[in-house]
Structure formats: C-alpha cells, structure tokens
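[1] Sharing a model that was predicted from the sequence below.
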Amino acid sequence: MQPNQIDVDRIQKAAHLMARLWSDEPSKHDQHACTTWRAADPANEKAWQCLIQAQGHFGNVPKDTVKIIARSRNISRRHMLSLLGLSTAGVFFTGSYIENRTMSSGQDYKNLATATGEIKSLQLSNTTRVVLNTRTTLSMPTASQFKLDDGEVFLDVSTTTPYQIETQEGVISFQQGQLAIRRTDDITRISLFSGRNIQLHGRQMQVPLSIKPGESMAFNAINSSTMSPANPNSIGWVTGKLMAQRMPLTDFIHELSRYRKGVLRVSPELSQLAVTGVFSLSNTDQILHQLEATLPIHVYQLTPYWVSVTQA
C-alpha cells in the first residue's frame, strides 16, 4: 500500500484488532472479529497487510507502534506515515534473513555489527577468521584487540597470534585455535574447541582462570561457573545451522527467536518436549513448520512478526 492509499481509519481499526490478538490469552471472539473484519472489504485486508509489512521497520518491538496507532485519537495522516515507516517512496522494511558475507582484510574492522538473522564471516588475515552471529556488536580498537558489546563471535586462528577479547565481564587472552564467545544478559560464556589454553580474568576476580581445549565456562565480573565440556552443537550457526540434541523445546525456541524479527513466544509447559536435529537458519518459518509436523504443538502466526507456540 502506497502513502497516497493510506486509510487512517482502517489502519487504526486493524491496529486495534491486532493489539487485542497480541494479549496473553486472545479469545475466540477476538480471533473471529478479526477474521470477519478482514474478509468484509478488500480495503480492510489491504490495511491489515500494510500494518504487517510495516512491522519489519519496527525491529524487535512491533507491538509498541501498533499500540500507539490503536490508542491514538485524531491521528494525522503524516503521523501515521511516520509510525508505519512510510514515505513518498513507499514502505521501508526488511524481513528475517540470513546473510553470510566474507570481507577482505583491507576494510575497516573498528566497528562491526550484524542485524537480526545475519551471520557475517570476516577474513582478517591468511591465518585469522572471525564470524559474527545474529545481533552482534563487535569492535577492534587495535589489530590485536576485540571488544564484544553483545552477541556472539567465533574466532579461528591457525597460527600463534596473541589476541585480547574484552567484554563487560572481563578480558580473555587467546593465541591459537577455535574459540566461541557469547555475551547475553550480563554473562559471558566462552568455549574453547581447539588450540592453546586461554586465560580469563574477570573484572573483579582476584586471580585469572585457565581454560583448556574442550572446555567451556560462563562468568560475570565476579564469579564463574563450573567447567563443562565445550558443546560442538553450540557453534552450528557458524555454518548457518541450528543444531540440537535433546534440547528442551523452550530453549530451542529461545535460540530460534534470536534469528527472527518480532516476537516468538512459547508456552512454558512445552519444556518437557525435546528437540533433536540439524535445522537450516536460512528459513526459520520452515523450522517452525518442521517442529509442528513432528511434535504435539501448534504454531499460531498472527503476523510474520508475532508467533506463538502452544500445546496442540
């Protein structure tokens, strides 16, 4: 729907219906009212689709803008266009996607980032490769330093090359091998798959810790978890795969949600179900279809950016 076709009243009605369906427990009456309204007039369906398309512009919190539209009174056409991310050129939005990209060593690595669903591979030299997972922010203050603000990276260094990797929780000294670092929720997890021992120094730790190949550990600024075996499945994303071996469905859906824009919810009681398999991250919708076909679950897709997984 182009800007000159925007019907403010219909968009507001669509937003109102969508907001009701986004409640924790939408009623059958709400679902029926939405279906009936969309079918009543082709213009209603166009307004609904316009709202869905614009959600790509909202990023990971599409419902916030929908609520603003639904609750606003006497909203102007210009304000509506702004909220929907529209201009005279039309709709600006991108869907969920996976992008593998190799960059040459001559480019600027000082500030690197990946969008939702994007995986980026960077060849820093003939002996050093770094791969950024979805929603990752990484920088290189110097040629031998990394700073990971958020997200996940994989380092593959084939010859002895001293590197320091800094997160909010501490500093990791690494020379050679294959290392994965993930930072989420104020916790950093490191997994060393091969190479030389690495040193970890939490910001408020009294003494550094040593991690051997095949080991994994999570830590914050003060404490660290017990050592556990490094799980090769956890780096399947480096090759564009989500790998699971008897992973609770709730954990699997949480991992999958990192690669999708919008909201992907799962009922807590489904934690009793387990997922095993190798899934291509190039199509997260297909993964949901596979799960629905093999497990006693129902995948309810209100819009491409709002999906709920419940018990069948």
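    Great, that's in hand.

[2] C-alpha only now, for contacts and for neighbours.
    Will do.

[3] Would you map the strands across the stretch 1-150 of the chain?
    Along the stretch 1-150 of the chain, counting by DSSP state E, counting those that start in this stretch, strands occupy 86-87, 90-91, 102-103, 111-113, 120-123, 128-132, 137-139, 145-157.

[4] need the longest helix for this structure.
    Criterion DSSP state H: the longest helix present in the chain is helix 42-58.

[5] Show me what it is packed against.
    helix 8-21, helix 28-40, helix 62-71, helix 77-84 (3 or more C-alpha pairs under 8 Å, 6 or more residues apart in numbering; DSSP states H and E).

[6] who wins for proximity to Ile211 among those helices?
    Within the helices and strands packed on helix 42-58, the stretch nearest Ile211 is helix 62-71; the backing value is 41.2 Å (C-alpha to C-alpha).

[7] who touches the closest one?
    11-13, 15-16, 18-19, 22, 55-56, 58, 75, 80, 83-84, 262, 305 (C-alpha atoms under 8 Å, 6 or more residues apart in numbering).

[8] take the one below as the second:
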Amino acid sequence: MHALQPGARAVSGTGISAAQLDSIEQAADWFSLFASGEACPGDRDAWQRWLEASPHNVWAWRQAERLQQRLQGMPGDFSGRVFGLAREDRRHSRRTVLKGLLLALGTGALGLGGYREFEQGALFADYRSGIGERLPVTLADGSQLLLNTQSALDVRYAGGQCRVTLRRGEVLLNATPGARLSVATAQGVVRAEGGRFAVRQLDAATQVQVFSGQVQVQPEHSLAATALEQGRACLFDAGRILSTRVLDYAADAWSRGLLIANDQRLADFLADLGRYRPGLLRCDPQVADLRLSGTFELDDPEQIFRALASALPVRVERRTRFWITVMPAG
C-alpha cells in the first residue's frame, strides 16, 4: 500500500488515507440509503458501479458490513445485512454509521488487513481508470488506447497480435494501420486490423462503435464473426448480435471531455453523468422526463448542475457531497 502522503488526513493509529476516508464517507451514504427503505431499483446498479470503481470502496463497504454484523451478531445475505438496520426503527443514520466505522477503525477493531487483501487482489488490472478519469495508454506497436471512466483492462501480446481483455467499462482504440488488435469481453471478442473503434462492457452485453475502418464481432457462442463497418454500432451478448444501428455523432464526445445531450431525457442524462462522478446522483421521478440539449464539460460537474438549474425547472439538493438529487424547483 502506498505510504500516507504529507498533509493527508488520517485516523489516529491506523494510517488511513484521505482516499480511504472518502470511501468510508461514501459507504456510510450508501448504507444509510439502503437502510432507509427509500432506495429505488436504479440505486442498486449505481451502488454496484461505485463498489467496483475502486478497491477503497470495496474495502469501505466490507467494513460497513462487518460493523453491522458486530451490531446484530448475525451475518446474512446482501438484503439481510443492508436492510436489517432499517428494521430497528431506522436509528442508524448516515452519521451513526460513519461514527461507528471511524470508531471501529480507530480502535483497530477492523484494521487494515482487509484493505491490503483487496489492494493485492483481482481488482487490480494492468490498467484502470478512476471515477471521472480518462486514461491514455500507448501499446508497443504505437496503437493508442483511451480508457473511459471506471474502466479496467489487461494487455497481452502473442503471435504478433495484441489482445486486450476489457474487464469493466469502456475503451477507445486507435490502432495503427495493419496492427492486429482484439478486445475480449464477457460476451465475446472484437477483432480489427487498424481503425478506430470503441468497446464498452455493459451488465449483460457488449457495445461496439466503429469510427473508422472495420471490425469483426464474434459472440462467444457463435461460430462465425460479423463485420461491422465504419459509422455503425452494435450490441451483442454471448449468443448473437442483438442490434445494429447508425453511430451517434456524439458517441466519442467523452474522449474530448464532453457530454452532449440532444433532446435527451433528464433521467438518462443524469445516469450518464453519474458514471463520471463519485457517490449517488439521483433524479426525482417528477422531473425524469424533462428534455435537455446542450454540450457540457465532464471535468466541471458544478457547472453542469448550474446549467441544469438555469435551463430547467429543477433544483439540485445536496444531502452530502456524495449524495445529490435533482428535484422539481420550488
């Protein structure tokens, strides 16, 4: 584990870094949300994205689970662990959870062993980007990769070919002419010789977008590959190509640090934005269907929130810096 940097916050006696403390705060937010009974179905998906974004988050959530088990004295499945506290008259607010976590860490009850376990484990791919980060990588043949937010991949060379295994998130590949590249996902493999294309790992499918050249898409259980031409996009699962369509003109806007909305539902826009910032970003159902158009800078989320409040009848409520809800104005 990296040494604590000068000036970084720490919990006495543990060497907990500022990044770990941020994860503890975020874990307390998520824990109290699930315990409150107010979580909606989309919150579980957002929680999963947060959890997988960093080993700090996995470690912090494990501490929250261990704290609850100590309080209840009975481990259980995810639902039992998270919603058990809610049945106790909702006494365990975010503040209570946070204090309990920090107290447990400060007294050494939880310690750093669990954190080291995750830091050294499978969560560390060859290359991984953090929340909101765009990570450039240059391959040995000169091809360029750009990892989108919360992405992770491995790179291997064999037989004159570079094989990229996309473990999470999205990658934009700009292959040098003639370079043999393949991108493996949970659903299959995408092959190319040169060209510029993007591959994104979704929950149960893979998305492919071709900006120049041509790629071959082969689902895991398919005997043949399907050609995808420049200007096209497709979605496939392990068995087949699910759909193809014309490529959205703003599909690679994220690579330039932009988020472009074209008459987009507010709920969908916020779901996209939520990938680029830590914590929970919720959209009140009353404003979910408002339409939005514009070009926004991903590196300036506060400007985005100001623009939303100016252009739409909404207000931005901040319960904490990691828990934001866009609600009706007034």
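    Okay, I see it. Computed from a prediction, not measured in an experiment: that's the story for all the values here.

[9] quick one: TM-score?
    Superposed pair, TM-score by TM-score structural alignment, normalised by the length of the first structure: 0.68. Supporting alignment: 250 aligned residues with a C-alpha RMSD of 3.8 Å.

[10] out of the helices and strands packed on helix 42-58 of the first structure, deepest packed?
    Most buried of these, by mean neighbour count (mean count of other C-alpha atoms under 10 Å): helix 8-21, with a mean of 20.

[11] before we move on, back to that, work out the gap between the longest helix of the first structure and the centre of the chain.
    Distance, stretch centre to chain centre, for helix 42-58 of the first structure: 23 Å (C-alpha atoms, centre = their mean, to the nearest Å).

[12] what's the angle between it and helix 28-40?
    Here helix 42-58 of the first structure runs at an angle of 110 degrees relative to helix 28-40 (axes from the mean of the first three to the mean of the last three C-alpha atoms, to 10 degrees).

[13] centroid residue for the first structure?
    Against the mean C-alpha coordinate of the first structure, by C-alpha atoms, centre = their mean, the closest residue is Arg258 at 2.3 Å.

[14] Could you find the counterpart of that residue in the second structure?
    Using TM-score structural alignment, the equivalent of Arg258 of the first structure in the second structure is Arg275.

[15] for that match, what are its contacts?
    Arg275 of the second structure makes contacts with Arg49, Ile131, Gly132, Thr149, Gln150, as judged by C-alpha under 8 Å, 6+ apart.

[16] tell me which of the residues you listed is nearest to Asp248 of the second structure?
    For the contacts of Arg275 of the second structure, the nearest to Asp248 of the second structure is Thr149 (19.3 Å; C-alpha to C-alpha).

[17] right, and the closest one touches Ser129 too?
    Yes: with contact defined as C-alpha atoms under 8 Å, Thr149 of the second structure counts as touching Ser129 (5.9 Å).

[18] Now Arg156 of the second structure. Nearest residue, chain neighbours left out?
    Leaving aside its sequence neighbours, Arg156 of the second structure sits nearest to Arg163 (C-alpha to C-alpha, 6 or more residues apart in numbering; 5.2 Å).

[19] Just tell me what the one you found corresponds to in the first structure.
    Under the alignment (TM-score structural alignment), Arg163 of the second structure maps onto Gln145 of the first structure.

[20] Now render the helices and strands packed on helix 42-58 of the first structure as JSON lines, adding distance to Gly177 of the first structure.
    Listed next are those as JSON lines, based on distance: least, C-alpha to C-alpha, whole Å:
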{"stretch": "helix 8-21", "distance to Gly177 of the first structure": "49"}
{"stretch": "helix 28-40", "distance to Gly177 of the first structure": "53"}
{"stretch": "helix 62-71", "distance to Gly177 of the first structure": "41"}
{"stretch": "helix 77-84", "distance to Gly177 of the first structure": "47"}
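
[21] Leaving out sequence neighbours, find the closest residue to Leu155 of the first structure.
    Nearest non-adjacent residue to Leu155 of the first structure (C-alpha to C-alpha, 6+ apart): Val130, at 4.7 Å.

[22] For the one you found, grab the count of nearby residues.
    21 (other C-alpha atoms under 10 Å).

[23] Contacts only, for the equivalent of it over in the second structure.
    With TM-score structural alignment as the matching criterion, the partner of Val130 of the first structure in the second structure is Leu145. Contact partners of Leu145 of the second structure, counting by C-alpha under 8 Å, 6+ apart, are Pro136, Val137, Thr138, Leu139, Val171, Leu172, Leu173, Asn174.
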